[in-house]
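Q: below are the sequence and a predicted model; questions follow.
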Amino acid sequence: MDLFLSKLLPLFIYPIGLSCLILMVSIGAILKRRSRLGILGISVAIAILWVSSSGGFSTWIVRSLEKQYLPGEISQADAIVLLGGATHSQLPPRPWIEVSEEGDRVLYTAKLYRENRAPLIIPTGGRVEWKGPGSAEAEDMATLMETMGVPRSAMILESKALNTYENAVNVKAILTERNIDRFLLVTSATHMPRSMMIFRKLGMNPIAAPTDYWKTDREANLTSFESRILNLLPDADNLRDTNRAIKEYIGIVIYKLKGWA
């Protein structure tokens, strides 16, 4: 139930959900002949959607997370911890496992392994039962990496965790059992700040290896007339990115309140 509520309640804080709530209240106000309040609410809802789907705001809020951990020289380690959330199970009509927007995590982990950055990979991620059938994220990621030349013998799967905190707790047990202290942590750049907080809170000291950057330096520095006009207009992709960034900030707040980060 906690997992379900953690997925449900933020929906009413994200731009679309919040705007829909405000619109419903506004319509109710208009029906009760409180037109001024209703018009104000509708204006606020439109403003929320417009701003959150604009390129300027989306780039700003996403980069506020991504810039906290920028790519750097990756040093040698004893293991690579790969956080889940990057795959979709092979369910009809999918012909095989598919990667999500965060699939760069899997590609980057395989690349680091082939570069001999670490001899061991720990893919971590389970399966939420109420979402229906499917294999664990860790299993799907391992299968994908095998096709990229990573032997199954070089992987230890953690397939029970259902959130980032459980990822960290379960991975810590594996690392402790194998006396591993130095490890790379691979996840999306927007997810890295929360992930590092959690792992450090549990007494671990991961080396951040972020990937899956949504906003590039070039996109942030476009100054042409055309790009400025487009950045002011609503766009579904920008709204998606804003939504994901807000999700991370909500996660940070909730995890801190729970003492997890």
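A: Perfect, I can see it now.

Q: please make it C-alpha for all contacts and neighbour counts, starting now.
A: OK.

Q: chain neighbours aside, what residue packs nearest to the residue positioned nearest the centre of the chain?
A: Most central in the chain under Cα atoms, centre = their mean is H191, positioned 4.8 Å from the mean C-alpha point. Leaving aside its chain neighbours, H191 sits nearest to E248 (6.5 Å; criterion: Cα to Cα, 6 or more residues apart in numbering).

Q: L91 too?
A: Nearest residue to L91 in three dimensions, chain neighbours excluded: G134, at 6.9 Å (Cα to Cα, 6+ apart).

Q: where do the helices sit along the protein?
A: With helices called from DSSP state H, the chain shows them at 2-8, 15-31, 35-52, 55-66, 104-114, 137-146, 164-177, 192-201, 217-220, 225-232, 236-257.

Q: surely I39 meets S26?
A: Yes - assessed by Cα atoms under 8 Å, I39 is found in contact with S26 at 6.9 Å.

Q: these two: which is more packed in?
A: Neighbour totals were compared for I39 and S26, and S26 leads with 24 against 16 (other Cα atoms under 10 Å).

Q: contacts only, for that one.
A: 37-42 (Cα atoms under 8 Å, 6 or more residues apart in numbering).

Q: list buried residues within those.
A: With neighbours counted by 16 or more other Cα atoms under 10 Å, the contacts of S26 contain buried members at 37-39, 41-42.

Q: okay if I get the helices of the chain as a markdown table plus distance to A79?
A: Shown next, in a markdown table, are the helices of the chain (distance: least, Cα to Cα, whole Å):
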| stretch | distance to A79 |
| --- | --- |
| helix 2-8 | 29 |
| helix 15-31 | 38 |
| helix 35-52 | 38 |
| helix 55-66 | 23 |
| helix 104-114 | 9 |
| helix 137-146 | 15 |
| helix 164-177 | 9 |
| helix 192-201 | 15 |
| helix 217-220 | 30 |
| helix 225-232 | 41 |
| helix 236-257 | 25 |
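
Q: out of these, nearest to P95?
A: P95 lies closest, by Cα to Cα, to one member of those: helix 137-146, at 13.5 Å.

Q: can you give me the buried ones in the closest one?
A: Neighbour counts over helix 137-146 (16+ other Cα under 10 Å) mark 137-142, 144-145 as buried.

Q: re the thing from before, these two touch, right, the residue nearest to L91 and R94?
A: No - if you go by Cα under 8 Å, G134 and R94 don't touch, sitting 11.9 Å apart.

Q: got another, please set it beside the one above:
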Amino acid sequence: MEFWFGKIFWAIFAPSHLAVLLLIAFGFLDFPGWMRSFFISFAAFFLWMMMIFPLGDWALLPLEQCEENVQLPLTVDGILVLGGILDEEPSVTSGDAQFNSAADRFIGMLRLMKNYPQAAVVYSGGSSSVKFPDFHEADAIQRVMDSIGIDSGRVIFENRARNTMENVERTQALFSAKPGQNWLVVTSAYHLPRALSLFRAVGQKTHTSFYPYATDFKSPQRFRPEFTFDLPNNLAKLDMAAKEYVALVFNRLVGRSHEFMPCGMKEERL
């Protein structure tokens, strides 16, 4: 139920969608003149600002730099890679895995597997698609590894998680098997605050510590007070950032996490 609610909510309230919906609603429906003028002007001004300024980069920057100064542990017991690196429809229709802009998570996994040969490795990813619910990303990644000669036998593939909370729920038995372990969470840099806040809240129960491994940075890692004239890219990045902030607030309000932004937190065993 929550999965579907999230899809419907974000289809309406993603900043780019909301701006267009406001333009349509107040442009064609019968609202009082002052109200119509106000909201049309507001939506048009928002789109104009997004065309000129890199608001998406500015919104992503705090998320991507949240965990940049955290020191990794000397001993790594497990590597947990979060899915979301394949374009589902092209992967299904072509019959072959089609990577998206988050593919650096896969590269990060391979790098960490080499650096920590004794660590357990878990890849968690099902289908986040409403159109292709039977697609299992983890299975597709396993086939990719086998096809290029990488030993997939070392990796535990969890193929049902549809979102970040389900990543936590469906891997909990694996990272909680031995209390007191250190695990690396591999995901996109902007997604790390949300993922870590959820994993750490659950990990406290088993004294499991989670550390960030950031991949595929989307922003230039510096504040840029400049004109960009790139509306599609700016809108996409703002939608991306807004989703993370909304999810961080929601998870904190419902008690799934113990902090809004876990920036620079040093894990302490309870």
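A: Ah, there it is. Worth saying up front: this structure is predicted, and the values here are computed from it rather than measured.

Q: just to revisit the earlier point, tell me the most buried of the helices of structure 1?
A: For those, the largest average neighbour count (mean count of other Cα atoms under 10 Å) is found in helix 137-146, namely a mean of 23.

Q: by how much does that helix deviate from structure 2 on average?
A: Taken over the aligned residues, the distance from helix 137-146 of structure 1 to structure 2 averages 2.6 Å (mean Cα distance after the TM-score superposition for structure 1).

Q: which strands and helices sit next to that helix?
A: Counting contacts by 3 or more Cα pairs under 8 Å, 6 or more residues apart in numbering; DSSP states H and E, helix 137-146 of structure 1 is packed against strand 87-88, helix 104-114, strand 121-124.

Q: what does that helix contact?
A: Counting by Cα under 8 Å, 6+ apart, 84-89, 97, 106-107, 110, 123-127, 151-152, 155, 157-159 sit against helix 137-146 of structure 1.

Q: mind running it again at 7 Å?
A: The set of residues external to helix 137-146 of structure 1 that reach it, using Cα atoms under 7 Å, 6 or more residues apart in numbering, is 84-85, 87, 89, 97, 106, 110, 123-127, 152, 157-159.

Q: next one: stretch 192-201 of structure 1
A: Stretch 192-201 of structure 1 has contacts (Cα under 7 Å, 6+ apart) with 65, 68, 164-165, 168, 205, 210, 252, 260-261.

Q: distance to P10 of structure 1 for those residues - can I get that in a markdown table?
A: Shown next, in a markdown table, are the contacts of stretch 192-201 of structure 1 (distance: Cα to Cα, whole Å):
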| residue | distance to P10 of structure 1 |
| --- | --- |
| L65 | 18 |
| Q68 | 23 |
| T164 | 16 |
| Y165 | 18 |
| A168 | 22 |
| N205 | 30 |
| P210 | 25 |
| I252 | 12 |
| W260 | 18 |
| A261 | 18 |
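
Q: among those, which two are most distant?
A: Most distant of the contacts of stretch 192-201 of structure 1, by Cα to Cα, are P210 and W260, 20.7 Å apart.

Q: among those two, which residue is more densely surrounded?
A: P210 (24 against 19).

Q: what residue in structure 2 is paired with that one?
A: By TM-score structural alignment, P210 of structure 1 lines up with A214 in structure 2.

Q: do you know how far the residue nearest to L91 of structure 1 is from S53 of structure 1?
A: To S53 of structure 1, G134 of structure 1 is 33 Å away according to Cα to Cα, to the nearest Å.

Q: who's more crowded, these two?
A: The neighbour count for G134 of structure 1 versus S53, taken as other Cα under 10 Å, is higher for S53 (26 against 15).

Q: isn't the more buried one up against D235?
A: Yes - if you go by Cα atoms under 7 Å, S53 of structure 1 and D235 touch, sitting 5.3 Å apart.

Q: nearest spatial neighbour of Y165 of structure 1, skipping sequence neighbours?
A: Take Y165 of structure 1 and drop its neighbours on the chain: the residue closest to it by Cα to Cα, 6+ apart is I198, 6.4 Å away.

Q: that neighbour matches what in structure 2?
A: Aligned by TM-score structural alignment, I198 of structure 1 pairs with L198 of structure 2.

Q: hmm, back to that, ok, the contacts of stretch 192-201 of structure 1 vs A220 of structure 1, which is closest?
A: Among the contacts of stretch 192-201 of structure 1, and counting by Cα to Cα, the member closest to A220 of structure 1 is L65, at 13.8 Å.

Q: correct me, but that closest one touches S188?
A: No - taking Cα under 7 Å as the definition, L65 of structure 1 is not a contact partner of S188, at 10.2 Å.

Q: could you dump the buried ones among the contacts of S26 of structure 1 to TSV with distance to K172 of structure 1?
A: Output for the buried ones among the contacts of S26 of structure 1, formatted as TSV (distance: Cα to Cα, whole Å):
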residue	distance to K172 of structure 1
L37	53
G38	52
I39	53
G41	48
I42	48
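
Q: what about R162 of structure 2, how many residues nearby?
A: R162 of structure 2 has 20 neighbours, counted by other Cα under 10 Å.

Q: residue contacts, it?
A: Counting by Cα under 7 Å, 6+ apart, R162 of structure 2 touches 125-128.

Q: now it. Nearest residue, chain neighbours left out?
A: Of all residues not flanking R162 of structure 2 in the chain, S128 sits nearest, at 4.7 Å (Cα to Cα, 6+ apart).

Q: run a quick neighbour tally on the one you found.
A: Residues near S128 of structure 2, counting by other Cα under 10 Å, number 21.

Q: tell me how far it lies from T215 of structure 2.
A: When distance is defined by Cα to Cα, S128 of structure 2 is 20 Å away from T215 of structure 2.
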